[in-house]
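> Following is a predicted model, sequence given first.
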Amino acid sequence: MELGRVGIWSIGLRSDDPAARPRIAEAAAELEELGYGAVWLGGNPGVNHARPLLETTSRLVVATGILNIWEYEPERVAEEQSLLAKDYPGRFVLGLGASHGPLIGDKYQRPYTKMIDYLDRLDAAGSPASQRVLAALGPRMLAASRDRAAGAHPYLVTAEHTRNAREILGPGPVLAPEVKVVLDDDLSRARAAARGHLEMYLRLPNYTGNLLRLGFDEEDFADGGSDRLLDAVFALGDVDTAARRVAEHFDAGADHVAIQVITAQPQGLTTREWRELAVLNEGS
């Protein structure tokens, strides 16, 4: 699995609106020209959300970041994945996640068991483990990422989590954490943007539970997040600040870092910031 050094994680690159496809295709082509190795589609994408981006590029890897296993039947996923693999061999990665109880409702029970069953059904349908990653935070899901997939795509994590994840995964599997970046030299303004983004995630126990394991406490979750929490999970500042944070994850054992640019327009295409951050691809 060749993801390159740095990728882009974006909700704005996934859309069900046919009118948005030309704009998304143009953005994907520019990301490829800028040297990014992969794009990760946010917003609960399906497999076929990757096709418009693959059609307009020649090397870029497109991943689901992540496909919600409660909403897509594995046999259909495997079928659609097979078609993409035929048309664009080696360029699609199936990112899978068990989502969160508050978002799923009453059917959200035993998510780890659900994931293992889902992987069993994918295997039976011919979906290759070598072309999928799991949105893993805790030790059991990280172990499943090692044993049943090509690796892990952790979201909302610190460099310490990346170090711990590498210990569980071992030296072989892919480790591709998501890293949030706010490009703003005004720290107060950057923190305000970060809190606006983080507030929703701090209502989801999978994330808060993981942050508690990393040494944060309940006080860190109040009012959109403490300064300590924001400074640990975001890169707040300029491109050099982002470069240092990305380097921390590589030093901790990451193979690839998926950057999510945070702005006041979460659904938009942050092309200006992507251009500025393209220097992070140097050394790929």
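Yes, it's here. Residues are numbered from 1 along each chain as shown.
> make it CA atoms for all contacts and neighbour counts henceforth
Fine.
> pretty sure Val181 is in a strand, no?
Yes: applying DSSP: H, G, I helix; E, B strand; the rest coil, one finds Val181 inside a strand.
> got the contact list for it?
Listed by C-alpha atoms under 8 Å, 6 or more residues apart in numbering, the contact partners of Val181 are Phe234, Ala235, Leu236, Ala242, Ile259, Gln260, Val261, Ile262.
> ok, second structure coming up, stack it against the first:
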Amino acid sequence: MIEGLDRYGVSLSVTDDLGAKAVAAERLGYSAIWVAGGQLATLDPLLEILRATTRVAVVPGIISLDVHGPGEIAELYAEAEGIAPGRLVVGLGGPQRMRVGAVAAVERAADEFDAGTAVPRDRRLLAALGPRKLDLARDRFGGAVTLLVNPGYTAWARARVGRRATLVVDQMVVLDDDPQSARTAAREPLGFLSTVGGYASAFSRMGFDDRDIHELSDRLVDDVVAWGDVDPVVARLGEQTAAGADHVVIGSVVTAGGLDELEIAERLAPSLRL
């Protein structure tokens, strides 16, 4: 199990005021601050959060191995341990541009981390949706990170990784109680993610057909995205923990003229009993 990842965390975007937002999120009571891997052209923002805060775990969600290699990640971990021991958790993902051999690349990275305990097993997570990746997360990592899954899929993933591994669900959230605008907002990031093989395969495992996936049907959006006002969003987060998630990341979709990630986290916090 990964120490420091209590029930809820929050994802923040890399902005000029990242440190201040991280401090505010920590004060709200969230146990972890996550940063999307696509925003980590460099790994410096993770160190910035560690320097600004005193308690929270800091997690990249996730570092792709074709952007930052094992050596660079090991250097990051060593520097983080010097700044804030025990607070960085490395969220790792396979090379996104590699169609063949991605699992083998993750295994080689795990070998490198293990060789000198550069990044201990209990301080690293693997982005995993399918059976092979979930098995690898169970056997070589401290646990798995899933994204765009419903509670039924979470229960299946929990059974696959067992009780000793940490299971993280990154839950997409749209804090909007208008069905049309909420689904429209959700479809923007889903439009890209649904074209990525791992997510499309997971949608198929959840019972969605090709038309659902291609058109991003209302049924699919409603199943994998928590949208609405505070109460239904909090209820969905609770369903994920009840299904077996140890830690749920609030991945807010920010809409034009709407609340930002920190404001959404602030709205949800009282009902989450952090």
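Nice, thanks for sending it over. Everything quoted here is computed from the prediction, not taken from an experiment.
> Okay, and which of the contacts of Val181 of structure 1 map to helices?
Cross-referencing the contacts of Val181 of structure 1 against helices under DSSP state H gives Ala242.
> So which of the contacts of Val181 of structure 1 is the closest to Ile69 of structure 1?
Nearest to Ile69 of structure 1 among the contacts of Val181 of structure 1 is Gln260, at 22.2 Å by C-alpha to C-alpha.
> which position in structure 2 aligns with that closest one?
Structural correspondence for Gln260 of structure 1 with respect to structure 2 (TM-score structural alignment): Gly251.
> circling back to that earlier point, which member of the contacts of Val181 of structure 1 is positioned nearest Tyr36 of structure 1?
Nearest to Tyr36 of structure 1 out of the contacts of Val181 of structure 1 is Ile259 (C-alpha to C-alpha; 10.2 Å).
> Make sure the closest one is actually in contact with Lys180.
Yes: with contact defined as C-alpha atoms under 8 Å, Ile259 of structure 1 counts as touching Lys180 (5.9 Å).
> Among the contacts of Val181 of structure 1, which are located in strands?
Members of these lying in strands (criterion: DSSP state E): Phe234, Ala235, Leu236, Ile259, Gln260, Val261.
> got TSV for those, with distance to Leu198 of structure 1 and neighbour count too?
Formatted as TSV, those follow (distance: C-alpha to C-alpha, whole Å; neighbours: other C-alpha atoms under 10 Å):
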residue	distance to Leu198 of structure 1	neighbour count
Phe234	10	25
Ala235	13	28
Leu236	13	27
Ile259	15	23
Gln260	12	22
Val261	13	22
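> what does Ala185 of structure 2 align to in structure 1?
Aligned against structure 1 by TM-score structural alignment, Ala185 of structure 2 finds its counterpart in Ala193.
> residues in contact with its match?
By C-alpha under 8 Å, 6+ apart, the contact list for Ala193 of structure 1 reads Val182, Ile262, Thr263, Ala264.
> Just the buried ones from those residues?
Val182, Ile262, Thr263 (16 or more other C-alpha atoms under 10 Å).
> what about the strands in the stretch 151-274 of structure 2?
For the stretch 151-274 of structure 2, the strands defined by DSSP state E, counting those that start in this stretch cover 166-175, 225-228, 247-252.
> what does the stretch 1-150 of structure 2 give?
Assigned by DSSP E, counting those that start in this stretch, the strands in the stretch 1-150 of structure 2 fall at 8-11, 32-36, 57-61, 63-64, 90-93, 124-127, 143-147.
> out of the ones you listed, nearest to Arg267 of structure 2?
Using C-alpha to C-alpha, the nearest of those to Arg267 of structure 2 is strand 8-11, at 12.3 Å.
> can you list the residues that contact that closest one?
For strand 8-11 of structure 2, the surrounding residues in contact (C-alpha under 8 Å, 6+ apart) are 25, 30-36, 247-252, 261, 265, 274.
> Could you do stretch 252-261 of structure 1 as well?
For stretch 252-261 of structure 1, the surrounding residues in contact (C-alpha under 8 Å, 6+ apart) are 3-10, 39-40, 159-160, 162-163, 166, 174-183, 246, 249-250, 270, 273-274.
> Could you give the number of residues near the nearest residue to Gly251 of structure 2 once chain neighbours are set aside?
Once flanking residues are discounted, Gly251 of structure 2 sits nearest to Met172: 4.7 Å by C-alpha to C-alpha, 6 or more residues apart in numbering. Neighbourhood size, Met172 of structure 2 [other C-alpha atoms under 10 Å]: 23.
> What does Met172 of structure 2 correspond to in structure 1?
Mapped onto structure 1 by TM-score structural alignment, Met172 of structure 2 lines up with Lys180.
> Isn't its match up against Ile262?
Yes: look at Lys180 of structure 1 against Ile262 with C-alpha under 8 Å: they come within range, at 6.7 Å.
> Counting neighbours, what do you get for Ala242 of structure 1?
22.
> Quick check: the residue mapped onto it from structure 2 vs Ser13 of structure 2, distance?
Applying TM-score structural alignment, one finds that Ala242 of structure 1 aligns to Val233 in structure 2. Per C-alpha to C-alpha, to the nearest Å, Val233 of structure 2 is found 20 Å from Ser13 of structure 2.
> re earlier: could you redo the strands of the stretch 1-150 of structure 2 as CSV and give each row distance to Gly162 of structure 2?
Formatted as CSV, the strands of the stretch 1-150 of structure 2 follow (distance: least, C-alpha to C-alpha, whole Å):
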stretch, distance to Gly162 of structure 2
strand 8-11, 20
strand 32-36, 23
strand 57-61, 22
strand 63-64, 24
strand 90-93, 19
strand 124-127, 15
strand 143-147, 10
